[in-house]
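> next come a sequence and a model predicted from it.
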Amino acid sequence: MRAPAQIERGAKALTEVGAGLDGTVPHLEEFRQGDVLVDLTQLSVLTDHDWESIATPCGVALISQTCDVVQKTRTYVQVARVVKIDGDRSGLARKGKMPRYAHLPAIDDQTFADLEVVATVAKSAIVGRPMKRGIGNDEQVRDFSEAVARKFGRFAFPDEVVPWINKLENAAYKSAGKQGSAMGRVLDDILELRIEVGNGWDEAPYELTLLIVVKSGIIPVYGDDELPDLPGALQNWLHTGTNGCRTPQQIAERLSATTDPVEKYFLWDSFAEALADSCTPSESTDLSIRNAVLGGALTAEALSADDLSYARYRRTERVDVDHLC
């Protein structure tokens, strides 16, 4: 067994790798998470051939937590390649629909940290370099930190459930960020899609509910003794579509156009149910997948963020479509 003195010397040697010339860790008190190092224009990654350089012409962003960046007991920080995204994809990424990217709003609407290309850098290689703030106010700080945590902490759905959930790609997210479409406008009001399991993830079949978590103030609120009746005209309309039901797109168009609070109340639930119905695999899908969900279908619910309790939040998992596809 190694003597304590040897262990101490070995630990000290390890912590000093990548430190400054005098063996101390540089103090980066002026840096924080989300800062962009504009002149770090390449990162090294290990491939099956050897170490290779990846160009980062827009620089790299610090993704380590600010406390780790400034602490002198931490020799290294993690950085991610900075990229530009144009068009509808930038809108998707800003809304959190593409977990690979974390927005850097203090720079502009098209600049993101690409969390797919990450490297470890010694603080001694950072001190003295030019830097731009990538995030500004407290809300932006929280959003960026959550985006980084979400990328590396997403829930792994069972393999047989993935084909059910990834159909949301076609049903919803391809329209997100498209301001000119009714579906895009409706999806802008949705904060998250979450999956709730009523009987645990131990074994199939799973009792699954798709939760549509909507921004506060969007879904009309009624007391338990004031719940309205479903208008007959709306009921007839909902059940006269293809195969007796309306598509998410059709419901989104009516939801986007109506000003009637009673219609809005029922259309949000109908929209959630239509999205859940769109998740059902085709008859040609493997039987083990079709039997993976209890009752052969997801149930659904639309609710305001104000009505999602912490206990229920803990029983649900966020759906990240680009991870599933």
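Done, it's in.

> use CA for all of it now, contacts and neighbours both
OK.

> so where do the helices sit in the stretch 51-200 of the chain?
Taking DSSP state H, counting those that start in this stretch as the test, the helices found in the stretch 51-200 of the chain are 66-70, 87-94, 138-152, 162-165, 168-171, 182-188.

> export the ones you listed to JSON lines and tack on mean neighbour count?
Listed next are the helices of the stretch 51-200 of the chain as JSON lines, based on neighbours: other C-alpha atoms under 10 Å:
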{"stretch": "helix 66-70", "mean neighbour count": "18"}
{"stretch": "helix 87-94", "mean neighbour count": "18"}
{"stretch": "helix 138-152", "mean neighbour count": "16"}
{"stretch": "helix 162-165", "mean neighbour count": "20"}
{"stretch": "helix 168-171", "mean neighbour count": "17"}
{"stretch": "helix 182-188", "mean neighbour count": "21"}
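
> residues near Arg133, how many?
The number of residues packed around Arg133, counting by other C-alpha atoms under 10 Å, is 17.

> my guess is it meets Ile107, correct?
Yes - counting by C-alpha atoms under 8 Å, Ile107 is a contact partner of Arg133 at 7.4 Å.

> quick one: list the elements packing against the longest helix anywhere in the chain.
Ranked by residue count under DSSP state H, the longest helix found in the chain is helix 261-278. On a contact count with 3 or more C-alpha pairs under 8 Å, 6 or more residues apart in numbering; DSSP states H and E, helix 261-278 meets helix 168-171, strand 208-214, helix 248-257, strand 299-304.

> show residues contacting the helix or strand that that helix is followed by.
Sequence-wise, the next helix or strand downstream of helix 261-278 (DSSP states H and E) is helix 287-290. Applying C-alpha atoms under 8 Å, 6 or more residues apart in numbering, the external contacts of helix 287-290 come out as Glu160, Val161, Pro163, Thr280, Pro281, Glu283, Gly296.

> please compare the first structure with the one that follows:
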Amino acid sequence: MEAYFDEEDPPGVVVVSQTCDIVSDPARNPWVVVCPLVKADPARVTEIERGGVPRLALVENAPEGLVAEIARSLTISKDLLASWQRNQGFTDPGKAVEFARSLERCFGRFAFPDDFNRSISPLLKKLKDGYGKEKAEVGRVARSVAELRVRPSAAWDAGNVHVRFLLILKPEDQREAQIAEISSAFEAILSTLSWQGSFQLDEPFLHLGTYDDFLARDYIESVALDINALSFAARYQAAVNPL
């Protein structure tokens, strides 16, 4: 039994199936999903750490210079998997969670309408460019936000859509900016955006708070903005183990 890849065989693979699926009865569920390990130079690894390459992800214990190409998954049999040498991919639970978030990001990103993407591109650029700048206001503000979400007033393809931005803040002791500064900075950026198509700002257009301050409805009726340095970049995340 063999596996065939489009190009040369990769130097290794990482299993991305859930543990419960892996250990389930092969007679009922004989398959697992793996992703190939591919070469990446140091510059590429840095870009991945910053969240700039959603199709690639870091595997903690992979050989140096190898990363997972999660956008190129492969289904294989458990019999084949059992015939390969096993190495533990992660020993740090936090790194394993980061990898899981990379999978979520690659396959779970919401497809915003083109007009909306064009409208908010200046906001995303400012946040991405400023996130790693230690003393810049936009950097301190962005690093104080745990998640940035947007809630539409109607279906995304409706004829008239008002959008409200939800800024979910980190705990107070992890913020680098005060709430007033965060609010002022985002209001200044959002108020200058040129909205295209059917989109425009809601009133009010900004809602700040911690996870405790938002209703469940706010969360499930909104969509996360994929700001790589804000929501997914491992290098800049606080070393908090969520497990």
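Good, I have the coordinates. Quick caveat, the model's predicted, so the values are computed rather than measured.

> what does the TM-score come to for these two?
For these two chains in superposition, a TM-score of 0.72 is obtained (TM-score structural alignment, normalised by the length of the second structure); 222 aligned residues with a C-alpha RMSD of 3.5 Å.

> of all the helices and strands packed on helix 261-278 of the first structure, which one is nearest Gly232 of the first structure?
Minimum separation from Gly232 of the first structure across those (C-alpha to C-alpha) falls at helix 248-257, 15.5 Å.

> list the buried residues in the closest one.
Buried residues in helix 248-257 of the first structure, counting neighbours by 16 or more other C-alpha atoms under 10 Å, are found at Pro248, Gln249, Gln250, Ile251, Ala252, Glu253, Leu255, Ser256.

> nearest to Gln179 of the first structure among those residues?
Using C-alpha to C-alpha, the buried residues of helix 248-257 of the first structure come closest to Gln179 of the first structure at Ser256, 11.5 Å.

> for that closest one, which non-adjacent residue is spatially closest?
Ala182 (5.8 Å; C-alpha to C-alpha, 6 or more residues apart in numbering).

> so that neighbour touches Pro248, yeah?
No - Ala182 of the first structure is beyond contact range of Pro248, at 10.2 Å (criterion: C-alpha under 8 Å).

> any shared contact partners between these two?
By C-alpha under 8 Å, 6+ apart, no residue touches both Ala182 of the first structure and Pro248.

> now the helices of the stretch 51-200 of the first structure in a markdown table, with distance to Val117 of the first structure?
Converted to a markdown table, the helices of the stretch 51-200 of the first structure look like this (distance: least, C-alpha to C-alpha, whole Å):
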| stretch | distance to Val117 of the first structure |
| --- | --- |
| helix 66-70 | 19 |
| helix 87-94 | 16 |
| helix 138-152 | 12 |
| helix 162-165 | 25 |
| helix 168-171 | 24 |
| helix 182-188 | 28 |
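
> find the centremost residue of the first structure, please.
For the first structure, Pro99 is the residue whose C-alpha lies nearest the centre (C-alpha atoms, centre = their mean; 4.3 Å).

> which residues touch that residue?
Neighbour list for Pro99 of the first structure: Ala93, Ala147, Arg150, Lys151, Asp320, Asp322, His323 [criterion: C-alpha under 8 Å, 6+ apart].

> what remains of those residues once you look at the second structure?
Contacts conserved in the second structure for the contacts of Pro99 of the first structure, using both residues aligned by TM-score structural alignment, their matches' C-alpha atoms under 8 Å: Ala93, Ala147, Arg150, Lys151.

> Asp114 of the first structure and Thr56 of the first structure: what is the separation?
Distance, Asp114 of the first structure to Thr56 of the first structure, using C-alpha to C-alpha, to the nearest Å: 10 Å.

> same thing with Gln78 of the first structure?
15 Å.

> next: Asp306 of the first structure.
Counting by C-alpha to C-alpha - Asp306 of the first structure and Thr56 of the first structure are separated by 41 Å.

> compare these two and say which is more crowded by neighbours.
Each of Asp306 of the first structure and Thr56 has its neighbours counted (other C-alpha under 10 Å); Thr56 has more, 18 against 11.

> Leu201 of the second structure contacts His162, doesn't it?
Yes - in this structure Leu201 of the second structure lies within contact range of His162 using C-alpha under 8 Å: 5.2 Å.

> what does Ser119 of the second structure correspond to in the first structure?
Aligned by TM-score structural alignment, Ser119 of the second structure pairs with Trp164 of the first structure.

> am I right that its match is in contact with Cys279?
Yes - between Trp164 of the first structure and Cys279 there is a contact under C-alpha under 8 Å: 5.0 Å.

> show me what counts as buried in the helix or strand hosting Gln200 of the second structure.
Secondary structure from DSSP H and E places Gln200 of the second structure in strand 199-209. For strand 199-209 of the second structure, a neighbour-count test (16+ other C-alpha under 10 Å) marks Phe199, Gln200, Leu201, Phe205, Leu206, Leu208 as buried.

> where in the first structure does the very next helix or strand once past that strand fall?
Sequence order places helix 216-220 as the next helix or strand after strand 199-209 of the second structure, per DSSP H and E. Alignment of helix 216-220 of the second structure against the first structure: residues 310-314, by TM-score structural alignment.

> mean per-residue distance, the matching stretch to the second structure?
For stretch 310-314 of the first structure, the mean deviation from the second structure after alignment is 1.2 Å (mean C-alpha distance after the TM-score superposition for the first structure).

> if we can go back for a sec, roughly how far is the strand holding Gln200 of the second structure from the heart of the chain?
23 Å (C-alpha atoms, centre = their mean, to the nearest Å).

> list the helices and strands that strand packs on?
strand 161-169, helix 179-190.

> now that strand on the first structure. Mean distance?
With mean C-alpha distance after the TM-score superposition for the first structure, strand 199-209 of the second structure averages 4.7 Å from its match.

> just the angle between that strand and strand 161-169, please?
20 degrees (axes from the mean of the first three to the mean of the last three C-alpha atoms, to 10 degrees).

> between strand 199-209 of the second structure and helix 179-190, how big is the angle?
170 degrees.

> need the contact list for Asp6 of the second structure.
By C-alpha under 8 Å, 6+ apart, Asp6 of the second structure has no neighbours at all.

> coming back round to it: quick one: buried ones out of the contacts of helix 287-290 of the first structure?
Glu160, Val161, Pro163, Thr280, Pro281, Gly296.

> okay if I get the residues you listed as TSV plus distance to Leu14 of the first structure?
Shown next, in TSV, are these (distance: C-alpha to C-alpha, whole Å):
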residue	distance to Leu14 of the first structure
Glu160	44
Val161	44
Pro163	45
Thr280	53
Pro281	52
Gly296	55
